[in-house]
Every structure is written in structure tokens, then in C-alpha cells.
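In: just a sequence and a predicted model for now, questions to come.
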Amino acid sequence: MRYLEITVPKGKRPAVLEILEDEGIDYVVSDETSGRGYAAVVRFPVPTQAVEPLLDRLKRVGIGDEASVVVIDAETVISEQFATLRDQYAHGSQVGARTSRQVLRTKADELTPPFAIYAVMLLISAVVATSGLLADSPAVVIGAMVIAPLLGPALAANVGIVTGDDRLKATGFSYQAVGVTIVVLASIGLAALARLAGLEPAGVDIVVATELQERVAPNLFSLAVALGAGIAGILSLTRGFSEAIVGVMIAAALIPPSAAVGITVAWGMYGAAIGAGVLVIVNVLSINLAALATLWIAGYRPQGLFEVSPTRTPTYTYAAIFGIGLLVLTAPLASVTLLDFHTTELESAAEDEAETVLAEPEYADRELDDVEVELDGEYPIQSVERIVVTVTGQDPGTDPGLAGRLHEAISPHSDDPLVVEVQYVVSERRGHEADGDGSVRAASDPTSYRAARDSIPSVLVPPIGDV
């Protein structure tokens, strides 16, 4: 429920009261004596669903932006006439009732903090996110998402589009662009300092960290977070639900990928930086497109098929820009997704073929330990570099024909040339230990080394001994 207080300009009092009477609204009117050009002040309670259509009717009779309209949440209204009015506007439960365009615009504006606070919070978020990615710590990365104030700008831009508020739209888009830039630049600075200090987790290849790797080679599933964030953000704004969790979801789509751009640039891995950058842009477009589409579906759009509305053309234009940009940029994501599918299928097929080969009598002393498909690391679009088959056995030597046999069995499962490498894990029997019941059991110590390997193209390297 809402309680409205409207100042009525001189000459508009009869028209306003006629609308309120026609709607069956129980109102209180008092004369305005401030001398500011107003004739009266009207106060009345209405159901939440009635606010927008009522203000639209009042606007058509001259109660526009120059008038003062105050909308207040009302806890309880005890009135038989109000109960009749509530039944008239009821479309299901009052919980999650649709917010009026006027209130929506105010809420979106309130969610956008002053720029100084916005910039400082994003700097802090960038530092935390960069630290979390470098340390490969999901908990720290989540902390960065919690403090990032990105919900307001993402929603303000699209609310500004559908309500014709150019100031709100410009603020929303500029905040988004500046926010991403702040995170990228701060991440470059922090990552460069970390590299100069010798803090290189996982060695030179920084992207092997799980938290970072999934951002520099994004796939189509990455879109789910951004699209869901945009939809949830608008629903929280229009239906009065909590915005806190939704803000974290939007930050999850933007903060870690932006920090990943900065880290990979600092490490000179520009291919990986392009991959993370594409993810950032795709997520920005996805959030805005999903928010705009949700606003449209929720009814925040120009009314009437042939109505000439100042918001119709901008709404269509921005929707087309978001949609076309998203379609173009999802092409590399689709390629990465196909590669993921191919890698999974190839790994499964290679494992089956390896088990079949090792079941042959001449390899009776060998057992399959692991099969891994390794990519070439050429981000953002990678390709299969080799298949590494790890086998166990007590013989530290290599089997010269095993790599060729595996290559012959696995190659038909890929259209591209494959390199198959065999690595050996040596199990060294230490002796016998007595169990508590007096029986004797064998104790083994698996020992792995990468020097003993066999691969196709066929290059045999003698083992250098146990590690």
C-alpha cells in the first residue's frame, strides 16, 4: 500500500478531484497557502498496483513533473472504501506487487551511490578480487563481490531508458564503464607489484590457478550468471525484494573477470587478457539486455501499438545494440564451449582405449593410472596439444611400442593430428610388514617421475631413476 500527497496547481483542482472520485479513492484535500502557485494539497491511500495508472491519469490533466508528488509506504489502512479499491486493483497477492514507474526511477537512483564512494568501494573490491585470484582463493573472491556497488548503475541505465530519464541513463552507463576501468587498472597495478615481488603462484603460467583459468577461457555457460543477474536485479527492484544478494550476483559477473584482465596484462599474457576482456564485455551486455527485456516483460514499456512515445525508439535501439553485440561476442565463447565438449569426449574415449590396450598380454605388468588431455595454452581459443597417458608398474623402463599402440587406438577419435605421450609411475616394493594377526602384507610406495616417457612422434628417453 502507498500513501500519496500531491500538490495541485491552480486551475487543476476540479480535474484532479474528478479523477479521484472516478477511481473511488477516499481522499483528504486542503487549501495551499504558501503562495507558490498551488491551489491545494490532496492526500490519499492507494494499493501499490494503482499508483502508476493513477499518476498517468493525473499527468494527462496537468499534474506533471512541476508538481510535487510524495509516495510513502503505508503499513495499514482501515477503510471499507479502501478495501473495495484494493479488490479492484488486486491481481494476485499483494506480496511482490509491481512498482510504479515513478517509484522505480527513484529506487534506481537511490541505489547508485555518489561517485567518490563508488570509486573507493570498487578500488577496495579490485584489490580483494586480485588478491583472491592470485591466491586461488574462492572465499576471498566472494568477499570482493560482496563489497562491489554495481547493482545501482546496472539497473539505473535501463530504468532510465524505459522511463525516458536521460540523466539516470547517462549516470548508469558511465558508472558501468568507469567501474570496469577502475577494477582493470587497479588489478594491473597490484598484479605488477606482486610479480615484481616474486609472488607467482603456480609458477610462470599464472592462469593455471583455477579461479583465474575459468575467466580467461570463458564458455557459453558464463552467460548464465550475467543473464540471471540482470533478470534478478530488475525483479528485486520492481517487486520489492532484497537487492543485497542480487548485487553480489552482478558483481560476480563483472569483478573477477575484470581483475583477470588486469592480472594477465601484468603478466604479459595478452591472449588470456583478450579472453577475460571478452567475458567482461559479454557480461555487461548480458546484464543490460536481460534487465531491459525484464522491464519490457514486466510492462515498463510504451503503451499502445501505434502510440508515439519518446521512450519507444530508445528502448528498441538499445535492445538491438545489446543483442547484436552479444551475438557477435558470443562466437568465441561458443568455440571454447565446443572445445570443452570435444576435450571431455576425447578424454573419455582415450581412457577407454588405453584400458583396452593395457589389457593386452604384453602389457600385463602395466596398469592405467590417468589420462589427461592437455591444451596448448594459446588463449583465448585453444586447441589440443597432446594426450598424456600415465601408467603404473614396477619396471622403471619404457615400453617402446606402447605409445604407438595408444596413438593408433586414440587417433580415430579426433579429426586433428594428435600427440600421445606415455608417462610411467614406478611402484617400488619396500618389503613386508606384519599385520596385527601375524599375517604378512606387501607395502608399496608409488613413485612418479616425468623423465621416463614415451610419445608419438616417437622419441624415447631412458629413465633417470626414481625420484
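Out: Looks like it arrived, so ask away.
In: make it CA atoms for all contacts and neighbour counts henceforth
Out: Fine.
In: need the residues that contact stretch 262-276.
Out: Stretch 262-276 is contacted from outside by 130, 183-189, 191-192, 195, 206-207, 215-218, 257-258, 260-261, 378-380, using CA atoms under 8 Å, 6 or more residues apart in numbering.
In: which ones are touching Thr315?
Out: Counted by CA under 8 Å, 6+ apart, Thr315 has contacts Ile161, Val162, Leu292.
In: if we go to 10 Å?
Out: Asn158, Gly160, Ile161, Val162, Thr163, Gly164, Leu292, Ala293, Trp296, Arg301, Pro302 (CA atoms under 10 Å, 6 or more residues apart in numbering).
In: and here's the other structure:
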Amino acid sequence: MLHLRVICPAEDTDAVLTILHEHVGVTHLILSRGAAVQPVGDAVQADIAREAANDVLAELGKLGLEQSGALTLEPLETVLSDAAVKAEHEAPGDPADAVVWEELLARTREESTLNGAFLAFLTIACLLAAVGVVTDSPVTIVGAMVVGPEFGPLAALAVSLVRRKYSLARRSMIALLFGFPIAMVATGLGTLLGEAIGWIQIDTVETLDQVDFIYKVGPFSLVVALLAGAAGMLALVTAKSAALVGVFISVTTVPAAGFAVVAATNSEWRIALLSTGQLAVNLVGIVVAGVIVLALRPTMEPHDSWLARARHHLLGRSK
């Protein structure tokens, strides 16, 4: 379930209470008149079944509370209450399938910003990938995959395309279009420094048989990117973060960027171009898969679907 806190002007309180009281997915309704200091107003709190959150937030949004007050939503890990069980049972759909759009937008917005932390992680990941390439070490390549933060803006881009949030799309594109070149330039400088002091000595990158899968673009490159993007978006909307690790080590976005840099510093432009192609295939595949998952998501939880009816029937019999 989710915990909702509403701060609203006193003249809107009755309307807020009506919306929350009449919705079957809402319970544990609390009113504190005059409790809000900044902004001034009343505080209303309630617990909401995840599958009811979008409808409730849409109704509350019509009151203009984002301008005159505030809406705060946070997940609840454990709720021991028959009223909560009843609210989840009566709310249409299944909590595991529910996409709370405002929650998803807030999460992806935070992870898609071009800032010092994002650049640091991406640069470190590209440097790790370059080390993995020059040492022909798949283990180091996997480490670079896990460290890379690029899934955040890719997921945000998919969400923004589905929800038509163009400001979020612009933020994501800025993070990707500036982040990767900056990280790759820093990696190139590091590679040149390694070559200058004699740490890196490669006649040709084509002899690196343990990590050559990075630049070998083929049909399965797109297939893996699509599957990883779909799994990543599902993990994001269902808050199953453990699955994201598998996504990170499935696609070769950061390793492709690192391989392209190493090949370029070695004047092997064909390999650099192939690696760049691998990078592009992974980026596009992840976004496309994310869009498809989000676009199909509403059809997974229709109020009158056989799955929802069966679930409600079984839950009703188990009581």
C-alpha cells in the first residue's frame, strides 16, 4: 500500500475528504484541522491500495492542490489491518501490476539528471571498461556494466515518451548526449596516459578474444537490449530492484563506449565504429522495450479482465 498525505486550504478539505472517503481503495483516513503551518491549511492522511492510486491522485489533482498545498506519497512496507486488506481486495486490479505514474515519474526524474554524481559514475564505468578491454578481462567488463548509471536516463526517456512529459525527455537526452561524450573523452585521456607510461601495449584490439563480443554487433545484440530493457522497466515499476542487477550485466552500453575509445586511441577506426554501433543498438533497444512495456502495462490490469475477476473471486473465497 501507499501512504498519502495531503496539505490543503481549509476550503478544500471537505472536497478532499469526499474523494478519499468514496473511493474503495482508500482506508485509514485521518483529518488534522489547522495542522499545516507552511503552507497554511489542514492535513489529511490516508492509506491507498497501489492499484487505486492513479485514480485518487487524478481526482485530487483537479482541486489544484499542487499549487495551493501539497500531495506526498510514500510506500508502506508492512500494514497490519483488516481495513487495509479490504481496501486492496475491493480496489480493481492487482497491486503487483499497478503502475503509479506520479511515483514512477518522480523516481526516473531523480535518476536522469546530468550532475556530478552521474558523470562520476559514468566516467568510472567507462574507465573500468577500458581497463577490461586492455587486460582482456570479462570480469572487469561486468564490473563496468554494474557501475554504469545509464539505465536511469534511458528509463526516464521511455517514461517521458509514454506520458508525453517532454521536460523529462529533454533532461534525459541532455544526460545521455553530454554524459557519454564527457566520460569517453576522460577515458580516452586515461588510455593515452596509460600508453605513454607503458602500461598499455596493444598491437591490435582484434586479438582480444575474451571481450570481442562487445563490438560484434548482430541480431542478438538487439534482442538482448530489448529483453534487458523490458526486464529493467518491469523491475522499476514493480520496485523489484534486485532484478536491475541482471539488466545491468546483460547489455554492453558502457563496455561498448570504453571499447570504442580504446580502439580509437589505437587508430582502429573500424572496431571503434562497430563498438559505437553496439552502443547505439543497446541505447535504442532499451528505450524501445521500456516504451512497449509501459504502453502495454494498462492492458495488464483492466478492471473487468478475467485475471482481476479470478483474483477477486479467489480472495473472496479465502476469507
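Out: That came through fine. All of these numbers come straight from a predicted model, not from anything done at the bench.
In: buried ones only from the contacts of Thr315 of the first structure, please, as a PyMOL command.
Out: A single PyMOL command suffices to select whichever of these are buried according to 16 or more other CA atoms under 10 Å:
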select buried, resi 158+160+161+162+163+164+292+293+301+302
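In: out of the contacts of Thr315 of the first structure, what pair is the most spread apart?
Out: Spanning the widest gap among those are Gly164 and Ala293, at 15.9 Å by CA to CA.
In: before we move on, back to that, now, among the contacts of Thr315 of the first structure, which is nearest to Glu372 of the first structure?
Out: With CA to CA as the yardstick, the closest approach to Glu372 of the first structure among those comes from Ala293, at 42.2 Å.
In: that closest one contacts Gly228, correct?
Out: No - contact between Ala293 of the first structure and Gly228 fails when scored by CA atoms under 10 Å: they sit 11.9 Å apart.
In: overlap in contacts of the two?
Out: By CA under 10 Å, 6+ apart, the residues touching both Ala293 of the first structure and Gly228 are Ile287.
In: contact partners of the helix or strand where Gly143 of the second structure lies?
Out: Per DSSP states H and E: Gly143 of the second structure is located in helix 138-147. Residues from elsewhere that reach helix 138-147 of the second structure (CA under 10 Å, 6+ apart): 121-133, 135, 210-214, 244-256, 258.
In: distance from it to the middle of the chain?
Out: Relative to its parent chain, helix 138-147 of the second structure has a centroid offset of 20 Å by CA atoms, centre = their mean, to the nearest Å.
In: list the contacts of the equivalent of Arg86 of the first structure over in the second structure.
Out: For Arg86 of the first structure, the aligned position in the second structure is Glu88, judged by TM-score structural alignment. Applying CA under 10 Å, 6+ apart to Glu88 of the second structure gives the contacts 1, 24-27, 48-52, 82, 94-95, 312.
In: tally of neighbours for the closest residue to Asn282 of the second structure other than its chain neighbours?
Out: Take Asn282 of the second structure and drop its neighbours on the chain: the residue closest to it by CA to CA, 6 or more residues apart in numbering is Ala225, 5.1 Å away. Ala225 of the second structure has 26 neighbours, counted by other CA atoms under 10 Å.
In: wait, Ala225 of the second structure touches Val217, no?
Out: No - using CA under 10 Å, Ala225 of the second structure is not in contact with Val217, being 11.6 Å away.
In: overlap in contacts of those two?
Out: Joint contacts of Ala225 of the second structure and Val217 (CA under 10 Å, 6+ apart) are Gln278, Val281.
In: quick one: secondary structure of the match of Arg86 of the first structure?
Out: helix (DSSP: H, G, I helix; E, B strand; the rest coil).
In: how much space between it and Ala52 of the second structure?
Out: Glu88 of the second structure sits 9 Å away from Ala52 of the second structure, going by CA to CA, to the nearest Å.
In: quick check: neighbours shared by these two?
Out: Met1, Val24, Gly25, Val26, Asp94, Pro95.
In: with that, I have no additional questions.
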